[in-house]
Each structure stands twice: as structure tokens, then as C-alpha cells.
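**Q** Dropping the sequence and predicted coords here.
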Amino acid sequence: MSKKLLGSKKRLGMTAGAAAGLALYALKIEPLLVEVTHTELFLPRLPAAWDGLSILFLSDPHVWEFGERERRVVALCAELEKPDLIVWGGDFLGNSRGVVPAVRLVTEIAQLFPETPAFAIWGNAEHKIRKERRAWLEALLAEVGVCTLTNESLPLTLRGATITLAGCDDPYYGHADLDATFAELTPGRFTLLLAHSPQVAALAARAGVDLMLSGHTHGGQVRFPLLGPWKTQNPLSRLLDCGTFPPTRLTKILGYDPGGELTTYISRGIGLAFVPYLPWLAPRFNCRPEVARLTLRMGFPPSPLPPPSR
């Protein structure tokens, strides 16, 4: 056998080995590498009393069993200081049998912070089960102190200041009724909107929402270097993938100014979505699962420092 042929076989073997290693990492390792992210959100209309207020934002757990990932989420949350507010961004369920283990996850988080108010919205996963089963899930969440908002809003008072907290049903499957959600908004009052899919960002901005918390995209779940997310399931724009989107960034992505001063935060989520028609394939790559610790700040983000003069 020639040296050239031997060299080709060696390179082929190395390539196959690297591909197998990447597949193993994406399928078995990174999906369990849940991390806590810490983000400051600057909001010009935030009440002064809410400056520094902390939100524990958990989205898209997609629970089908209480396993290693769920235990890691609880352990990470146990290391955090008590938040002022807990928000669940929808997609509790990984399948129809996930109600009980999903409620166990919520319960264990609630027990860590028993005096912290907690709210939730539905994602598209909750509309894959029967209406009666979804009502059961809502009742179980209520038993552990989690209030589910479904196309409605309410006044929320913390630290002596009141904002409007609004929550719409899942936009992705067409269950969101924004007219109903925004019907009771108080002009001039800071508004926080919970919306599972960020596809309603332009409508929320136009309605005068100050902050929107969303999930659904999983950050793309697979992110390629330089190219970004593989797919985000966001009809508004693939570029609304994860992280913070202040008004200027949203305007740039949309290609027009929707109005208002909306800041959006999109979580990469905790759980996994499976590749269509391949129910065994649910990778994460360059997109670790996220538990978000958000700190609200009154005002505008600080300007970047100019480069040092030479």
C-alpha cells in the first residue's frame, strides 16, 4: 500500500474520529452543561424603587423525566441569592408524561425561595396536550405558588412600587391574544411582558411595553461559529435568537422602527427540542442551557469607553 493511500486513510480516520467526538459532545455532554448567566438590563422607565431588582428567569425546561439536567438546575439555583421575582417562560413539558416531573422541578425551585412571587406563561409544548391535562398542570403550579398568566395583565407591587405584569398565551401556535393581554395596561406605568416566543416583539414595542422576557428559540440550540444559530423557530427574524435586544438592536434587525422603548431578553432555555422526524436526535452545540439571573437597572446603558489615545 502506498504512503499516499495510507496518509489518506489516516486523515479519513482522524476526521471520522473528530466527527464522532463532536456528535458525542453535542448529544450527551453540552445538553447537561447548564450555566447561570448574569445580565443587567437598562430600562429608562423603570421605577426608581425597582433599580437593582433581580429576576430568576427559567424557560423551556422541556421535562420528560427528573434527571441529571433538572437536578443541576436546582443545584445551581440553590447557590444564588434570593431573587425578587421568579418567571417561568413556558414549554415546561418534553412530552405528555412530563407534567409530574415538570411540577417537581418547579416545586424544588419554589422551595428554595418560598417568599418570592412566581409567575408563568404557556409555551407551544403545553398546547400539545389535552386541555384538561393543561388545566391540571395549571392547578399543580398554583399549589406551589406559581400564577399562570394567559392573555391577561395585573398590577405587581414590589419594593413599594407598582408595575404592570402581562402574560400572553403562546404566540407560536397562535394562542396569543395581545388585545386582551394589553387591555388593562395603565398609560405611563412600566410594563413587563412575558411571551414565550419573541415573534411579538414589534407589536409589544408598539403597545408601549418596556421589557419582554421570552424563550422558545433555544438560542438556535446549535450555533455555528461565525454563522450563528442553525434555526430559531422565530417567524419574526432568525436574528432574534438569544440575549439582550435593546430598542436600537431591535430596530436594526427589523429594518424599521416599531416605536416605543422595548428591551427584549431571550433565554437559550434549559431543555431540548428534537430534530423533526428524528425523535432521538436533540443536540446542543455552542449553545449551553441557561438559567438567567437578570438585574434591572433604571436608565440607559453606559456608553462604551473610547479607545485609549496613543
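**A** Alright, I've got the coordinates.

**Q** drop to CA atoms for contacts and neighbour counts, all remaining ones
**A** OK.

**Q** quick one: contacts for the residue lying closest to residue 76 once chain neighbours are set aside?
**A** Excluding the flanking residues, the one nearest residue 76 by CA to CA, 6 or more residues apart in numbering is residue 36, at 7.2 Å. Contact analysis of residue 36 by CA atoms under 8 Å, 6 or more residues apart in numbering lists 76, 290-293.

**Q** Emit the PyMOL select command for whichever of those residues are buried.
**A** The command below creates a PyMOL selection of those among those that count as buried (16 or more other CA atoms under 10 Å):
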select buried, resi 290+291+292+293
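
**Q** Just send the contacts of residue 36 back as a markdown table, with secondary structure and distance to residue 239 too.
**A** Shown next, in a markdown table, are the contacts of residue 36 (DSSP: H, G, I helix; E, B strand; the rest coil; distance: CA to CA, whole Å):
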| residue | secondary structure | distance to residue 239 |
| --- | --- | --- |
| 76 | helix | 29 |
| 290 | strand | 18 |
| 291 | strand | 21 |
| 292 | strand | 20 |
| 293 | strand | 22 |
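
**Q** Take this one as well and set it beside the first:
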Amino acid sequence: MPPIPLLVFVLLALVGHVVFWVGFVNRTHACGWNHRVVDALTMISAVALAGVPLWAAWLWAAGGWPAVRQSTALAAYAWVMAPLTVLSIVHQVWLRLHPERRTVSKSVTAERIDFRPELGLGIANPVPRAFCRLPGNQVLTLSVERLTLGLPRLPGELAGLKIALLADLHMSGRFGIELYQKIIEQANAWRPDLVILAGDLVEKDHCTPWVADTYGRLTAPLGVHYVLGNHDKKCDHAAVRRALDAVGAVDVSRQAAQVEHNNHVIQIAGNELPWFGPPAEFTDPGANADPDLRLVVAHNPDQFGWAVERGADLMLAGHNHGGQVQFPPLGPVLTPSLHGTRYACGTFRRGDTIMHVTRGTGSLAPFRYFCPPELTLITLEQPSS
């Protein structure tokens, strides 16, 4: 039996090993590289993630702890990985205490809607259906979250503006069209002033015809505005844009849109970096007046800095799915972001710019734990004093 300090060190090294390779996967999925390259690097990471512990186990089986300790390469690797665990803990504490999270004026109420009784598990293809049967899986339980945000520069006449945010539906055929129609019904029932689609809308070409009977049913006085995401690039994304345009949705990825509400100008600029570009820019609305509300729609929350630099009041994003699975009390682990789990989901503030990152409503992976799909219904207000 090895001494307790050695066991603690091995545990730290093992956790650090997981932190390193998961972090590597997170960042490769945020770089905008060809999806085949990303898939290959993900596979290599999975092999390394499983391979190093198996190597250590093989040494243990061959000669016990002495054999493990005598492996110079394994020992050197462990000495590098163990400190990562400590750094990761410090990083998680820093994320929770960071001013970006603590200075947002907001309130949230949530309602859970379980679609299984109404739609049944037949809504899913065989493999997703098997996952749906797992205890605690929330993939078919929609969290309708009513979020009130206080924007520092919001004119009083725009207070009460209602925005429905949908992202990451990933229409691929894993689940039937009826699931997405139910989500659309929930958004419409709230009677939003404006609807935002923040990317990863269609993943497979055979689902592009679904656009008319899903996104085409969205209604809002100020319109439906959209950007695409990385998974839209896996299909004929030009056809997806044409289908969305045909149902009246407005593509804001290249040129900012301008709408008026209560005689105030709202500009909506899209950002699809790093997968498509260049992004749209805010424009002069005329009469030498600035927009009364600058809204950025981005699939990737890593573009927060871009929005801040352009003086945006609000940025809405998706992409990270909230981590898909969260581990209380650690939170999310897998998030495809250059910032790791920092922007997995939630509301953030930098200067006078607020960003909300939705967990998304979709079905890329047929499992969610402690991280239900999210339909976000946002009401804008002036900040409370």
C-alpha cells in the first residue's frame, strides 16, 4: 500500500490530466478550424485521456507501485499535471467571484416543461431514445427562463422591451420536427417584441425544409433576426440562409439591421466569427444620432470583447450549451470556448455591456444533466438603483 501523500499526489495528477485534455478539446472546438481537423484532434485527445491511466494501470499490474514510480516519463507527466488541479480550483473560485458575474442587475424565474408525456419517446431516433430513458436526463425538459436585465444605458422608453432568445436547436433528425415546433410555440406564447436566433439552427441538409414549419412560425412586431453557428457549416449553410430569408427572418451577420420601438432606434449587428466573417458593424442611423440600443447577436460568447469595443449595450450568444452536463458543485466541464468554462452560460457584464449566454434548446447530444435546455425570454429594464 503506497503512503497517503503519494496517493494524494496521484489523485491530483489524475485530475490535472483530465483538466488538461478536456481544456485542450474545449479550445480546439473554438478556433474555427475545419470540422474534420477538430474531430481528429478530439479523437486524439480521447485516446490520450484514456491511454495515460491505462498505461499506469498496466505498469501497476506488471510490477506494482515500484514499477509505476520507476517510469521516468510517467513521473514527469504527473509532476506537470498535479499542479494543474490546484490551478483549476483557483480558476473556478476566480470565475465565481469575477466582477463580470457580480455586477449584473437582473432577476430570473424559470418554468420546467417536460415534453415526454405529450410527445413520447418516439420523438427521438433509436439511439437518442435510449439516452432519453436514462434517469435524470433533462434533454426533453425545457426550462423557460424569464430574465429581466437592467441595462445601464437603456432609455426609459425602451424599458419593457421583450426579446425571445433561441440558440443551438441543432435540427438534425435526431429528434422529430414536433419537438422544435413545441419550443417555437412556447416562444410565441410570450408575445415577444423581438426574436433572436443565435446560431446552430440546422445541422443536416434534410432538415433545411423544416425551417418553414419551425423558425417560419416565429412572430414578433420587430421581426426575427439571426446568425449562423459552427454546426450550420456542416450542411449547405447557404441553403439554410435562403430558407430563413424566405420566411422573413433577417440575416444580421453581414449588415446591421435597424428597427424602431417607441420612437427609439435599435440596431442589431451579427457576429459569426470565427466560422464566418467578417461581422456586421453598427452604422450611423441618420440625423447624426447614435442608436438608442446597440444589440449584438453572436453564436460564440468568445466575441464578448468585440461587442464591448463597439459600445454594445447587450450581446446575446449560445454555442456552449451550458456545458451540456454540469457537476455540482464544480459546474460545467466541456465547453467549446477559448475561455474554457468562463462563458458556459449565464449573464455577464463588462463596462456598460451586458452579455447573456443561453444553454440552448437543442439536441446535439441526447443527454443533459443539471443543465436543462433553455428558452430565454428577456425583458429589458433600466437598472435598479
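**A** Great, that's in hand. Remember, it's a predicted structure, so these values are computed and weren't measured experimentally.

**Q** what TM-score comes out when they're superposed?
**A** Put the two chains on top of each other and the TM-score (TM-score structural alignment, normalised by the length of structure 1) is 0.73; 250 aligned residues with a CA RMSD of 2.4 Å.

**Q** Next one: the residue nearest to residue 76 of structure 1 from residue 289 of structure 1, what distance?
**A** Using CA to CA, to the nearest Å, one obtains 9 Å as the distance from residue 36 of structure 1 to residue 289 of structure 1.

**Q** Map the residue nearest to residue 76 of structure 1 across to structure 2 for me.
**A** In structure 2, the position corresponding to residue 36 of structure 1 is occupied by residue 144, as judged by TM-score structural alignment.

**Q** now, among the contacts of residue 36 of structure 1, which is nearest to residue 50 of structure 1?
**A** Within the contacts of residue 36 of structure 1, distances to residue 50 of structure 1 taken as CA to CA reach their minimum at residue 293, with 15.2 Å.

**Q** so that closest one makes contact with residue 52?
**A** No. The criterion here is CA atoms under 8 Å, and residue 293 of structure 1 misses it with residue 52 at 11.7 Å.

**Q** ok, the residue most central in space within structure 2 to residue 188 of structure 2 distance?
**A** When structure 2 is reduced to its mean C-alpha position, the nearest residue by CA atoms, centre = their mean turns out to be residue 320, at 2.5 Å. Counting by CA to CA, the gap from residue 320 of structure 2 to residue 188 of structure 2 is 24 Å.

**Q** do residue 116 of structure 2 as well
**A** In this structure, residue 116 of structure 2 lies at 21 Å from residue 188 of structure 2, with CA to CA as the measure.

**Q** Tell me how many other residues crowd the closest residue to residue 129 of structure 1 other than its chain neighbours.
**A** Closest residue in space to residue 129 of structure 1, ignoring its immediate chain neighbours: residue 96 at 6.1 Å, by CA to CA, 6+ apart. The number of residues packed near residue 96 of structure 1 is 16, by other CA atoms under 10 Å.

**Q** Now do the strands in the stretch 1-150 of structure 2.
**A** Across the stretch 1-150 of structure 2, reading from the start of the chain, the strands by DSSP state E, counting those that start in this stretch fall at 105-114, 141-150.

**Q** do the same with the stretch 1-150 of structure 1
**A** When secondary structure is read from DSSP E, counting those that start in this stretch, the stretch 1-150 of structure 1 shows strands at 35-43, 54-58, 85-88, 118-120, 146-148.

**Q** To residue 223 of structure 1, which of those lies closest?
**A** Proximity of these to residue 223 of structure 1 was assessed by CA to CA; the nearest stretch is strand 35-43, lying at 16.4 Å.
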